[in-house]
Structure formats: C-alpha cells, structure tokens
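1. Okay, predicted coordinates and the sequence, questions at the end:
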Amino acid sequence: MNALTRNALSTYAKVGVDANIANATPYRLILLLFDGAIKAVANAKFHMQNKAIAQKGEAISKAIAIIDEGLNLSLDVKVGGELAENLSALYSYMCHRLLVANINNDPSILDEVSRLLGELRGAWAAIEKAPEVIAFDGGAVAAATPAAEKATMSNSFGRV
C-alpha cells in the first residue's frame, strides 16, 4: 500500500466514513470519500437550518477535511497532469465555499458544494463501472485486463 492510499485510509478512520475500507478498491475508497463529504454537507445544512451552530461548524469541518485531506491529497498531479490540477483547484474552491457558507450561514452555498460533489461522484462511479477506462497516462487510455488493471491502477486519472 502506497503513502497516498494510506493517507486516504487514515482520513476515513479520522472522519469515520466506513469501518470496512481495508478491502476496498482505490475506486471504492474515492466513492466513500465523496459519500462522506456529501453526507457532512447535508448535516451542515440541517444544523444550519436548525441554528445548531456548533454542530454546523463540526459538519462543515468534517466536509472540508474529507475534501482536502482525502480527495485532494489522493490526487497525483505528476500522473494526472492537467486533470488532477483542475480537480485540485475545484476541491480548493469547494473548501473555500464551505468556509463562506459557515461564516454567512448560507445554505445555498452548501447546496452548490453538494451539487459539485454529487456530479464528481457520479462521474467517478461511471469510471469505476467502465472496465475499458483504467489509466490516464498523458491522454492515453489503457484497456482493462486483469494484469493491466493491477499495473496501472495507481495511475487512474491522477489518483492512487
């Protein structure tokens, strides 16, 4: 297990996303991070609407931790190039928007971040289900075979 995968596992444990992550594929780990972030944003909105300030702050902090320490740190810009850089910028934008939502008590910003996370999650889920899409190597897409999948999994769209 490489350092970036260990970091994702550590983030899961820290934020309590799922107890059965040790056997999850790299694709599944990312889906779990998306699910955890979406849930945290939904919890933040619930607490915001109920004027539970401490719980709102905790939920927003959890969402930021998942996005920044999980999703963003799982990117490998050397492998993923511009795609990974763009995702990193989007993750940073979402974290910033969550801070603004917290300060301004603006549920519409939480909706915006939730929508972005949902769209990315959907795209990631589609990639996982498409066996012909395994590796992103400077624009080349490799077809999936068991050997190719194992050899190229760490290059999957700039993720570990």
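-> Received it, and whenever you're ready, just let me know what you need.
2. switch to C-alpha atoms for all contacts and neighbour counts from now on
-> Noted.
3. what ranges do the strands span in the chain?
-> 135-137, 140-142 (DSSP state E).
4. do you know how far the residue lying farthest from the centre of the chain is from Ala44?
-> Here the chain reaches farthest from its C-alpha mean at Lys51, the gap being 27.5 Å by CA atoms, centre = their mean. Counting by CA to CA, to the nearest Å, the separation of Lys51 from Ala44 is 10 Å.
5. same thing with Ser61?
-> 9 Å.
6. Same drill for the two, tell me which one is more crowded.
-> Ala44 (30 against 19; other CA atoms under 10 Å).
7. For Val141, which non-adjacent residue is spatially closest?
-> Residue nearest to Val141 in three dimensions, not counting chain neighbours: Ala135, with 5.5 Å by CA to CA, 6 or more residues apart in numbering.
8. Structure two is appended below for comparative analysis:
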Amino acid sequence: MFGSMQRGVNAYAKVGLETSVISASPHKLIVMLYDGALAAIKSAATHMAAGNIVEKGAAVSKALDIINNGLRASLDKKAGGEIASNLDALYVYMTERLLTASLQNKTALLDEVQTLLTDLRDAWTQIGEKPVQPAAMSHYPVMASA
C-alpha cells in the first residue's frame, strides 16, 4: 500500500525537478548543481555514520558526478580565464577529498568539501542575475526610425 504511494511521490518529485530544470536560467542551474552536491554529501555523511556502506558509496558517487559532470563540465576556461582554472583545480581537490573520505570513512573530509561547496554556492547566489539597467545601455547608439 505505502510502496505505491511512495512511487507516486517519487514520480511527482521527478516531474517537479524536470520542470524546474527546463525553466531554469543557466545561473539557477548552477545553484541547483551546488544544492544537489550538498544534499548528496549530507546523505553520504548520514550513511557513513550509520555504517551503510552501499548507500554511502552511492551518495558519494552522486556528489562526484555532480561536481565532475555538472560543475566542472560547465566551466568555460577560455571565457572564465584564471577564475575558471582556479575553480577547476578546486573541483579536482574536492573530488580527491570525497574519494579519500569514502575510502577512509572520514566525515571531517565530507565536512570540508561541504564547507567549500557552501561557500561557492553562497557566492554564486550573491552574484545573482542582475538585469541590465537602461542607464547602462546609454552608450549604445540609438537607431533612428525612418
């Protein structure tokens, strides 16, 4: 009885997530990636503390996937220059720390990566999506109407 209700809830959540992704701006997608990685790390810590090895591994793998195939893959090193290169190196460092945390069951390393991701997420959120103000457009020539 509850199994079918849970499947329904999961299906509803999946549709909600897919709708959010489709309608999200690129800026919001990055925030969603940070949120997903943070949730996976929190889950890994919970499973690590409970001794659930399989679930811990799955949660760490999810965090690694988000960091490497989401956050790192979205970096534009040509346009981003030194900042993008530094972020890439930081994501590599996080990957190494997560792997070590998983292999050695060290929650302190999970906490370290969580702190780094939280700081990056907060900075990214503060940047926000600031619309271009009309005054900022004043230096562009105005097209005369015929």
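-> Good, I have the coordinates. For clarity, every value in this text was computed on a predicted model and none was experimentally measured.
9. what do Lys51 and Ala44 of structure 1 both touch?
-> Shared contacts of Lys51 of structure 1 and Ala44 (CA atoms under 8 Å, 6 or more residues apart in numbering): none.
10. Pull the number of nearby residues for Ala19 of structure 1.
-> The local packing of Ala19 of structure 1 (other CA under 10 Å) involves 8 other residues.
11. on that earlier part again, so which of the strands of structure 1 is the most surrounded?
-> strand 135-137 (a mean of 21; mean count of other CA atoms under 10 Å).
12. residues in structure 2 matched by it, start to end?
-> On structure 2, no counterpart of strand 135-137 of structure 1 exists by TM-score structural alignment.
13. helices or strands next to that strand in the packing?
-> Secondary-structure packing of strand 135-137 of structure 1 (3 or more CA pairs under 8 Å, 6 or more residues apart in numbering; DSSP states H and E): helix 77-104, strand 140-142.
14. try 10 Å this time
-> helix 77-104, strand 140-142, helix 146-152 (3 or more CA pairs under 10 Å, 6 or more residues apart in numbering; DSSP states H and E).
15. Contact partners for the closest residue to Cys95 of structure 1 other than its chain neighbours?
-> In space, and not counting its chain neighbours, Cys95 of structure 1 is closest to Ile64: 5.4 Å by CA to CA, 6+ apart. With contact set as CA atoms under 10 Å, 6 or more residues apart in numbering, Ile64 of structure 1 has these partners: 37, 40-41, 58, 70-71, 91-92, 94-99.
16. Leu71 of structure 2 now?
-> Counting by CA under 10 Å, 6+ apart, Leu71 of structure 2 has contacts 29-31, 33-34, 37, 64-65, 87-88, 91.
17. Show me the helices in structure 1, by range?
-> 3-15, 26-49, 53-65, 77-104, 107-129, 146-152 (DSSP state H).
18. possible to save the ones you listed as JSON lines with distance to Ala140 of structure 1?
-> Shown next, in JSON lines, are the helices of structure 1 (distance: least, CA to CA, whole Å):
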{"stretch": "helix 3-15", "distance to Ala140 of structure 1": "23"}
{"stretch": "helix 26-49", "distance to Ala140 of structure 1": "19"}
{"stretch": "helix 53-65", "distance to Ala140 of structure 1": "32"}
{"stretch": "helix 77-104", "distance to Ala140 of structure 1": "11"}
{"stretch": "helix 107-129", "distance to Ala140 of structure 1": "15"}
{"stretch": "helix 146-152", "distance to Ala140 of structure 1": "12"}
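19. on that earlier part again, can you list the strands of structure 1 in JSON lines and add distance to Ala123 of structure 1?
-> Formatted as JSON lines, those follow (distance: least, CA to CA, whole Å):
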{"stretch": "strand 135-137", "distance to Ala123 of structure 1": "15"}
{"stretch": "strand 140-142", "distance to Ala123 of structure 1": "16"}
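20. Gly16 of structure 2: which of the contacts of Leu71 of structure 2 is nearest?
-> Leu29 (14.2 Å; CA to CA).
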